[in-house]
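Asks: model this:
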Amino acid sequence: MTETRPRIEYYFSFISLWSYIGSRVFQDLVRRHDAEVIFKPINLLQVFAAGGGKPVKERPPQRQAYRLVEMQRWRDIRGIPLLLHPKFYPADPSLGHRMLLAAIADGADVSTFVHAGLKAVWADELNIADPDTLVRLADQNGLNGRALLERSDEAALHEQEQALTREAIDRQLFGAPYYFYRDEPFWGQDRLDMLDNTIISGRPAIVMEPISQ
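Replies: Modelled structure (predicted):
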């Protein structure tokens, strides 16, 4: 049987805490398996609303407090810089998402730009909604930031961003990150070991079925 390159669909947002926490580990997994990644930036707040979730500040105080404990644990486990209260969270990531989609359409390698966008929010105290910041991040990661910014307001990119969010909701996502491998969903960066084992084992996929109301 001919082996095929693993293909992973990656749903995330530049403002997703857990996408950032798992970003380096995910990059390592991709390298080890020579996987193809389909980057799918989404409107996380819309996904929360559709799945019954709430933005951080609207969650019960006890859940907010425990989230801070978990952030410190995972910061140590992953060995990454992480701000508990980043200055520019939650900034609107839509412009950055559209610049990313433009770069993907050009066939560019966007993996380091994606990590830089996540790190900008959660470690570097940068405003991911600021055009100059995005241009600089793109330039630093091998892209033409100014050209991507000029294209970012194209109607097709706005529609693509919304289409990806609708797709995420239709696939029953309720947060980020989500990784799909052979249509099997893995929610959260703490499921990356499971994704890794699934790729290695070659076991049949476990596909999520809709639940009737």
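Asks: only C-alpha atoms for contact and neighbour calcs from this point on.
Replies: Will do.
Asks: give the contact list for Val56.
Replies: Counting by CA atoms under 8 Å, 6 or more residues apart in numbering, Val56 makes contact with Gln64.
Asks: no wait, Ala108
Replies: Contact partners of Ala108, counting by CA under 8 Å, 6+ apart, are Leu143.
Asks: what kind of secondary structure is it in?
Replies: With DSSP: H, G, I helix; E, B strand; the rest coil as the basis, Ala108 sits in coil.
Asks: quick one: it from Asp196, how far?
Replies: Remark: distance between Ala108 and Asp196 (CA to CA, to the nearest Å) = 25 Å.
Asks: over to Arg146?
Replies: 36 Å.
Asks: buried ones in stretch 161-173, by neighbour count?
Replies: For stretch 161-173, the neighbour count (16 or more other CA atoms under 10 Å) marks 161-162, 164-166, 168-169, 172-173 as buried.
Asks: do stretch 108-119 as well
Replies: In stretch 108-119, counting by 16+ other CA under 10 Å, buried: 110, 112-119.
Asks: among the residues you listed, which ones are in helices?
Replies: Using DSSP state H, 112-119 are the members of those that sit in helices.
Asks: okay if I get the residues you listed as CSV plus distance to Arg136?
Replies: Formatted as CSV, these follow (distance: CA to CA, whole Å):
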residue, distance to Arg136
Thr112, 13
Phe113, 10
Val114, 13
His115, 14
Ala116, 10
Gly117, 11
Leu118, 14
Lys119, 14
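Asks: where do the strands sit along this structure?
Replies: 7-12, 36-41, 178-181, 184-187 (DSSP state E).
Asks: nearest to Ala50, of the ones in helices among the buried residues of stretch 108-119?
Replies: For these, the residue nearest Ala50 by CA to CA is Leu118; the value is 23.1 Å.
Asks: let's see this one next to it:
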Amino acid sequence: MARIDYYFATVSPYTYIAGTRPEEIAARHGAEIAYKPLDIMALFARTGGTPPKDRHPSRQEYRLQELRRQAAKNGMPINLHPAHWPTNPAPSSYAFIAAQKAGGGDLGALVAAFTRACWAEERNIADEGVIRECLAAAGFAPDLANAGMLEAAETYSRNLEEAVEAGVFGAPFYIVGDERFWGQDRLADLDAHLASLG
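Replies: Below is the predicted model:
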């Protein structure tokens, strides 16, 4: 069975636009997904990236145009200037890691719930109430919002180290064996690669 290492950020607009397509692709090819939430700003700092607010104005403007186009292409609503972005991604990421350990729900739906809350619903995913609602909507116990915080923090930190070592520099990022795919606009390439594996 092929394995997709899926590096993502709960505050990433491109992770939001990916929606549940990674899970659909994995299901189509009988692949498993190893979800690895990480701190995208720390990743930028470690791999030569620049946070959006520090980019040249032309890059900032293009980013917004591209987000609008990609969201429309995939039929997804998006607020290009969400009220709660940037926000602290750690609480939602910790909750995701706790849910991953606990099981019983849909992890793909949880990624979608967190990112949709930020980029389409004007909700603060650093807020415990919002986190609990997202967990419940994806079939997980809401109390996981406060479960295993120390272990989750360690996993979150380890995901960043693994990402840097694996050559990850953005989100979403998908790795299958030695093949790397950056961005939701590379999901068709990921799909084709998995198909080639038979």
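Asks: on that earlier part again, reformat the strands of the first structure as JSON lines; add mean neighbour count.
Replies: Shown next, in JSON lines, are these (neighbours: other CA atoms under 10 Å):
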{"stretch": "strand 7-12", "mean neighbour count": "21"}
{"stretch": "strand 36-41", "mean neighbour count": "19"}
{"stretch": "strand 178-181", "mean neighbour count": "22"}
{"stretch": "strand 184-187", "mean neighbour count": "19"}
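Asks: out of the ones you listed, which is closest to Met71 of the first structure?
Replies: Nearest of the strands of the first structure (CA to CA): strand 184-187, 16.9 Å.
Asks: all helices for the first structure, in order.
Replies: 17-21, 23-33, 44-50, 61-78, 94-105, 111-122, 131-140, 145-151, 155-170, 192-201.
Asks: deepest of those, which one?
Replies: helix 17-21 (a mean of 25; mean count of other CA atoms under 10 Å).
Asks: just give me the mean distance for it relative to the second structure.
Replies: Once the two models are superposed, helix 17-21 of the first structure sits on average 1.0 Å from its counterpart in the second structure (mean CA distance after the TM-score superposition for the first structure).
Asks: where in the second structure does that helix fall?
Replies: Aligned using TM-score structural alignment, helix 17-21 of the first structure spans residues 13-17 in the second structure.
Asks: residues contacting that stretch, please?
Replies: Stretch 13-17 of the second structure is touched from outside by 8-9, 67, 70-71, 74, 76, 111-112, 115-116, 119, 171-172, 183-184, with contacts defined as CA under 8 Å, 6+ apart.
Asks: same thing with stretch 141-157 of the first structure?
Replies: Residues contacting stretch 141-157 of the first structure (CA under 8 Å, 6+ apart): 95, 98-103, 108, 110, 112-113, 116, 131, 134-139.
Asks: just give me the match in the second structure for Gln189 of the first structure.
Replies: Using TM-score structural alignment, the partner of Gln189 of the first structure in the second structure is Gln184.
Asks: residues in contact with the residue nearest to its match when sequence neighbours are not counted?
Replies: Distances taken as CA to CA, 6 or more residues apart in numbering put Ala18 closest to Gln184 of the second structure, at 4.9 Å, once the chain neighbours are dropped. Taking CA under 8 Å, 6+ apart as the criterion, Ala18 of the second structure is in contact with 172, 184-185.
Asks: which of those are retained in the first structure?
Replies: Comparing the contacts of Ala18 of the second structure with the first structure on both residues aligned by TM-score structural alignment, their matches' CA atoms under 8 Å, the contacts found in both are 184-185.
Asks: so how far is Ile40 of the second structure from the alignment partner in the second structure of Ala168 of the first structure?
Replies: Taking TM-score structural alignment, the alignment pairs Ala168 of the first structure with Ala163 from the second structure. From Ala163 of the second structure across to Ile40 of the second structure, the span is 10 Å (CA to CA).
Asks: same deal with Trp182 of the second structure?
Replies: Taking CA to CA as the measure, Trp182 of the second structure falls 13 Å from Ile40 of the second structure.
Asks: measure stretch 45-59 of the first structure end to end?
Replies: Terminal residues of stretch 45-59 of the first structure lie 13 Å apart, using CA to CA.
Asks: any idea how far the counterpart of Asp34 of the first structure in the second structure is from Asp39 of the second structure?
Replies: Matched by TM-score structural alignment, Asp34 of the first structure corresponds to Gly30 in the second structure. According to CA to CA, Gly30 of the second structure and Asp39 of the second structure sit 29 Å apart.
Asks: so which of the two has more stuff around it?
Replies: Asp39 (22 against 13; other CA atoms under 10 Å).
Asks: my read: that one touches Ser92, true?
Replies: No: using CA atoms under 8 Å, Asp39 of the second structure makes no contact with Ser92, being 11.1 Å away.
Asks: residues in contact with Leu195 of the first structure?
Replies: Leu195 of the first structure makes contacts with 181, 186, as judged by CA under 8 Å, 6+ apart.
Asks: for Ala171 of the second structure, same thing?
Replies: Ala171 of the second structure sits in contact with 7-9, 12, 14-15, 40, 182-183, where contact means CA under 8 Å, 6+ apart.
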